[in-house]
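Asks: Kindly generate the corresponding structure for this input.
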Amino acid sequence: MNKKYIVIGACAVAAVAAYLVLRPGPAEEVAQAAPVEGNAIVAIQMPQIDGNAAIGQRIFENTCTACHGTNAVGVEGAGPPLIHVIYEPSHHADESFQRAVANGVRSHHWRFGDMPPVEGLTRGDVAMVTAYIREIQRANGIN
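Replies: Coordinates of the predicted model:
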């Protein structure tokens, strides 16, 4: 058998094994307790927000809080917290926020249902919202 195909096969098996080991578990495994519907899902430490992140905070407050809660802590029964290890930059890069807003997201980590596209936000708006979310994440040990 050609060594090239053996190496490709071994790499494919290694990639599948790495995915299975490193993927996050379902929302039930990461949630610590079932909060009352309408309540925040996570508790956070809020840093000082300034610059583009402050602009992103205003955009977030006007567009995203109904589902993702004040300061992105989630809303039980409405939408997930973005200040959560699931959304760390190494798992959900900044572009994933851009795509979520532009195209919507099929439910996969949480059981809130699908997220529809968000109308009226530019890529620049989403970049500032992402800066806001990343700043809070860093302040809460999510890097």
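
Asks: okay, CA-based contacts and neighbour counts for the rest of this
Replies: OK.

Asks: and the longest helix for the protein?
Replies: With secondary structure taken from DSSP state H, the chain has its longest helix at helix 3-22.

Asks: ok, residues contacting the next helix or strand after that one?
Replies: Toward the C-terminal end, the helix or strand that comes next after helix 3-22 (DSSP states H and E) is helix 27-30. Where contact means CA atoms under 8 Å, 6 or more residues apart in numbering, the residues beyond helix 27-30 that reach it are 109-111.

Asks: just checking, next helix/strand downstream of helix 27-30?
Replies: Of the helices and strands lying after helix 27-30 in sequence (DSSP H and E), the nearest is helix 52-63.

Asks: Take the contacts of helix 27-30 and keep only those in strands.
Replies: Here DSSP state E is the test, and those give no hits in strands at all.

Asks: could I get those as JSON lines with neighbour count and distance to residue 62?
Replies: Shown next, in JSON lines, are the contacts of helix 27-30 (neighbours: other CA atoms under 10 Å; distance: CA to CA, whole Å):
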{"residue": "109", "neighbour count": "15", "distance to residue 62": "25"}
{"residue": "110", "neighbour count": "15", "distance to residue 62": "23"}
{"residue": "111", "neighbour count": "14", "distance to residue 62": "24"}
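
Asks: Another for comparison:
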Amino acid sequence: MKYTYLLIGAVVAIGVAIPMLTQSNKTPEAQVAAAGNPSGLVEIQMPELSGNGPIGRTIFENACAKCHGQNGVGNAEAGPPLIHKIYEPNHHGDESFHRAVTMGVNSHHWQFGNMPAVQGLSRGDVAMVVEYIRQIQRANRIN
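Replies: Predicted coordinates:
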């Protein structure tokens, strides 16, 4: 009887561990898809924007949304969601966004390919876009 409980416990532990281990080895796109969103996009709650957030939104819509999706939810064909734990401030600080826009980024978290530099945005423009993205992230508990 004692061995039966041990065997049941081992089977349950393996059943829990295998999905956890395979999930951690997946790309962020696969993790988003595995979370129930097969398009590779994220679902968000939009906050009421304040400060420079509305201006940042306008700049984002004109310069960034084509690849990163409306409100930063990503575009399964072109670019990752920015409203994602990968882009939380402690992992990708504000300067990361400035550098990405200025110099481009080699693909390292996602399999969308390299991001080219974005022409025509000033440092102030990017700061307002970052403020916009950070407001949405905070509203979605990414901070």
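
Asks: residue range for stretch 5-20 of structure 2 in structure 1?
Replies: Alignment note (TM-score structural alignment): stretch 5-20 of structure 2 is unmatched in structure 1.

Asks: picking up where we left off before, CSV for the contacts of helix 27-30 of structure 1, including distance to residue 4 of structure 1?
Replies: Output for those, formatted as CSV (distance: CA to CA, whole Å):
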residue, distance to residue 4 of structure 1
109, 36
110, 40
111, 43
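
Asks: Name the nearest of those relative to residue 31 of structure 1.
Replies: Each of those was checked against residue 31 of structure 1 using CA to CA; the closest is residue 110, at 9.7 Å.

Asks: How much space separates that closest one from residue 25 of structure 1?
Replies: 10 Å (CA to CA, to the nearest Å).

Asks: Repeat that for residue 68 of structure 1.
Replies: On the measure of CA to CA, residue 68 of structure 1 and residue 25 of structure 1 end up 20 Å apart.

Asks: Who has more neighbours out of those two?
Replies: Set side by side, residue 68 of structure 1 and residue 25 show more neighbours around residue 68, with 23 against 12, by other CA atoms under 10 Å.

Asks: That one touches residue 80, doesn't it?
Replies: Yes: the pair residue 68 of structure 1 and residue 80 qualifies as a contact (CA atoms under 8 Å) at a distance of 5.7 Å.

Asks: and the residue most central in space within structure 2, what does it touch?
Replies: Closest residue to the average C-alpha location of structure 2: residue 84 at 2.7 Å, with CA atoms, centre = their mean. Contacts for residue 84 of structure 2 were tallied using CA under 8 Å, 6+ apart; they are 42, 137, 142.

Asks: Quick check: the second one touching residue 88?
Replies: Yes: under the criterion of CA under 8 Å, residue 137 of structure 2 makes contact with residue 88 at 7.4 Å.

Asks: Need the residues touching each of those two.
Replies: residue 143.

Asks: Between those two, which has more neighbouring residues?
Replies: More crowded of residue 137 of structure 2 and residue 88, by other CA under 10 Å: residue 137, with 24 against 19.

Asks: do you know how far the nearest residue to that one once chain neighbours are set aside is from residue 134 of structure 2?
Replies: Counting by CA to CA, 6 or more residues apart in numbering, residue 137 of structure 2 lies nearest to residue 83, which is 5.5 Å off, once chain neighbours are set aside. Using CA to CA, residue 83 of structure 2 is found at 8 Å from residue 134 of structure 2.
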